[in-house]
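# take a look and give me a structure for this.
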Amino acid sequence: MTSIDLNADLGEGFGRWRLTDDEQLLSVVTSANVACGFHAGDPVTMRRVCELAAGRGVRIGAQVSYRDLAGFGRRAMDVPPGELAAEVAYQIGALGVFARAAGTRVSYVKPHGALYNRIVHDEEQARAVVDGVRLADAGLPVLGLPGSRFLALAGEAGLPTVTEAFADRAYTDEGTLVPRGRDGAVITDGDAVVERSVGLARSGTVVSRSGKRVPVHARSLCLHGDTPGAVELARRVRAALTSSGVRVEAFA
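This is a model prediction of the structure:
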């Protein structure tokens, strides 16, 4: 039977402000990408989400980012490689404290936003992220875009790699994500997102923005938690996957 992991970005609040419905999303997903304080999140939020995830048997992942709270980690930044590696390790380590306190651990790492997209092609920044992950834990799996330099370098460094797809993001003909600043970059039609989710899981393909069918072989599917109606859409996606014969489970 075909299987796929469902991940979502959680803990994306700060202080009294909350963006994601963490508790409800944790009843749907199998992996939780927890913001580590650089693009969102704070110690109290990180601890709370780790405790909720541990109680539901959901894997905890460190969602590392450029240091960009004001821009939600979605602004392009130039960070020296040594500094970026240290900041990646710092974020993983901070989340690890709360994961261990909740009786579990950080099980993987996923870059966020501008950093995620930058390391698809940028060799220097990708290597810095790999160095940061290895500094924190040389055995941690990493999530990334299929064909990215990040996953290639991570594999060369001995890190387990997990390919990821996005049902609610538009793709280019090359299999990369259409930048968020462009029209149509985020797919808001719920029916389309559900249909794309099943297609990605069963056929390993997605229709690009230009109408071309593009191969995207992914072991994990991201459901964004910061979009309107995110919880209900996540439930619909999981139900559709199950009814189409896809087993939803955390990646091995």
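# C-alpha from now on. contacts and neighbour counts both.
Fine.
# helix or strand right after the helix or strand where A89 lies?
Assigned by DSSP states H and E, A89 belongs to helix 81-101. Going down the chain from helix 81-101, the next helix or strand is strand 106-111, by DSSP H and E.
# run through who's touching that following strand.
Strand 106-111 is contacted by residues 33, 59-65, 92, 95-96, 99, 116, 133, 140-144 when judged by C-alpha atoms under 8 Å, 6 or more residues apart in numbering.
# identify the residues contacting G82.
Residues counted as contacts of G82 (C-alpha under 8 Å, 6+ apart) are A128.
# ok, now how distant is it from H121?
According to C-alpha to C-alpha, to the nearest Å, G82 stands 18 Å off from H121.
# and this one, so I can compare the two:
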Amino acid sequence: MTTPIDLNCDLGEGFGAWSMGDDAALLAVVSSANVACGFHGGDPTIMRGVCEMAAARGITVGAHVGYRDLAGFGRRPIAMPATQLADDVLYQLAALDGIARAAGTRVRYVKPHGALYNAIVRDAEQAAAVVDATRAYDPGLTILGLPGSEVLRIATVHGLPTAAEAFGDRAYHADGTLVSRRRPGAVITDPDEVAARCLRLVTAGELPSVDGEPVAVAARSFCVHGDTPGAAGLLRRVRDVLTEHGVPITPFA
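All right, here's what the predicted structure looks like:
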């Protein structure tokens, strides 16, 4: 049987009068929803609306936690004490899970966002802070992250469930890290290319890199960012191609 894959996307990243992405269209194609918790994007009304739509569709909800950085959309690195970061992550988890429960669902996993996601690939102190917050709230929550990252290693040491993910709309270096968004070609927007990358991941366990060498990636989930132009169309094409090739699409958590 073909290994199943999860399709996840970042959702609820608008704020007040400002919209970001098409949450309803994205929820029609994903199996897991990374819902912003108010620190890099999202507000209580948006959070509740996304959770209600996810509950109605049976979509798994995850907490998309990040640095307290609305102005920078959570994509600016922030040096902060580990205890403060853990408290910030705990705050976001509790807020989203409370809203999710009121909407008829609950948070099942944690996926850090943006600069925090990139930091905890190698920064053991900040990675441990994310793990500590998750353990304090609910040690049964799965942590979703980059394969080989510090956060997944530390989570495993502490007995938390983990899941590795790959990105369909982001370019990779040969060492498995993501190409900086500042570089041309870092974000991939062609639906056929993104779908082909996902199929290659599922069938061959690898992705192409900008360095010319394939990257071995063992991932259970495949992500397209909600703010990538045409994100819903990208994910729809991915889902269609995977379905045509008999790949089951199921949530990891």
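# thinking again about what came up before, of the contacts of strand 106-111 of structure 1, which belong to helices?
Per DSSP state H, helices hold the following members of the contacts of strand 106-111 of structure 1: I92, L95, G96, A99, Y116, V133.
# was I right about the last one contacting A89?
I take that to be V133 of structure 1. Yes - V133 of structure 1 lies in contact with A89 (C-alpha atoms under 8 Å); the separation is 5.8 Å.
# more neighbours, these two?
Remark: of V133 of structure 1 and A89, V133 carries more neighbours, 31 against 21, as counted by other C-alpha atoms under 10 Å.
# G15 of structure 1 and L177 of structure 1, how far apart?
For G15 of structure 1, the distance to L177 of structure 1 equals 31 Å [C-alpha to C-alpha].
# count of neighbours near R74 of structure 1?
If you count neighbours by other C-alpha under 10 Å, R74 of structure 1 ends up with 19.
# does it count as helix, strand or coil?
coil (DSSP: H, G, I helix; E, B strand; the rest coil).
# from D137 of structure 1, how far out is it?
26 Å.
# do a quick rundown of the helices in the stretch 101-250 of structure 1.
For the stretch 101-250 of structure 1, the helices defined by DSSP state H, counting those that start in this stretch cover 113-118, 123-136, 149-156, 190-203, 230-243.
# in TSV, list the ones you listed along with distance to L25 of structure 1.
Formatted as TSV, the entries for the helices of the stretch 101-250 of structure 1 read as follows, by distance: least, C-alpha to C-alpha, whole Å:
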stretch	distance to L25 of structure 1
helix 113-118	20
helix 123-136	26
helix 149-156	27
helix 190-203	16
helix 230-243	6
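# indicate which one of the ones you listed is closest to R48 of structure 1.
Counting by C-alpha to C-alpha, R48 of structure 1 lies closest to helix 230-243 out of those; the figure is 18.5 Å.
# the closest one vs structure 2, average distance?
Superposed on structure 2, helix 230-243 of structure 1 shows a mean distance of 0.8 Å to its aligned residues (mean C-alpha distance after the TM-score superposition for structure 1).
# and that helix, what does it pack onto?
Applying 3 or more C-alpha pairs under 8 Å, 6 or more residues apart in numbering; DSSP states H and E, one finds that helix 230-243 of structure 1 contacts helix 22-25, helix 190-203, strand 247-248.
# which one, of these, ends up nearest to V44 of structure 1?
Of all these, helix 22-25 comes closest under C-alpha to C-alpha, at 13.4 Å.
# packing partners for the closest one?
Judged by 3+ C-alpha pairs under 8 Å, 6+ apart, helix 22-25 of structure 1 is in contact with helix 43-56, helix 230-243.
# buried set for the last one?
I take that to be helix 230-243 of structure 1. A230, V231, L233, A234, R235, R236, V237, R238, A240, L241 (16 or more other C-alpha atoms under 10 Å).
# using CSV, lay out those residues together with distance to A53 of structure 1.
Listed next are these as CSV, based on distance: C-alpha to C-alpha, whole Å:
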residue, distance to A53 of structure 1
A230, 18
V231, 16
L233, 20
A234, 16
R235, 17
R236, 20
V237, 20
R238, 18
A240, 23
L241, 22
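# contact partners for G144 of structure 1?
K110, P111, Y116, F150, L151, T161, V162, T163, E164.
# try 10 Å this time
109-112, 116-117, 119-120, 150-152, 154, 161-165, 218, 220 (C-alpha atoms under 10 Å, 6 or more residues apart in numbering).
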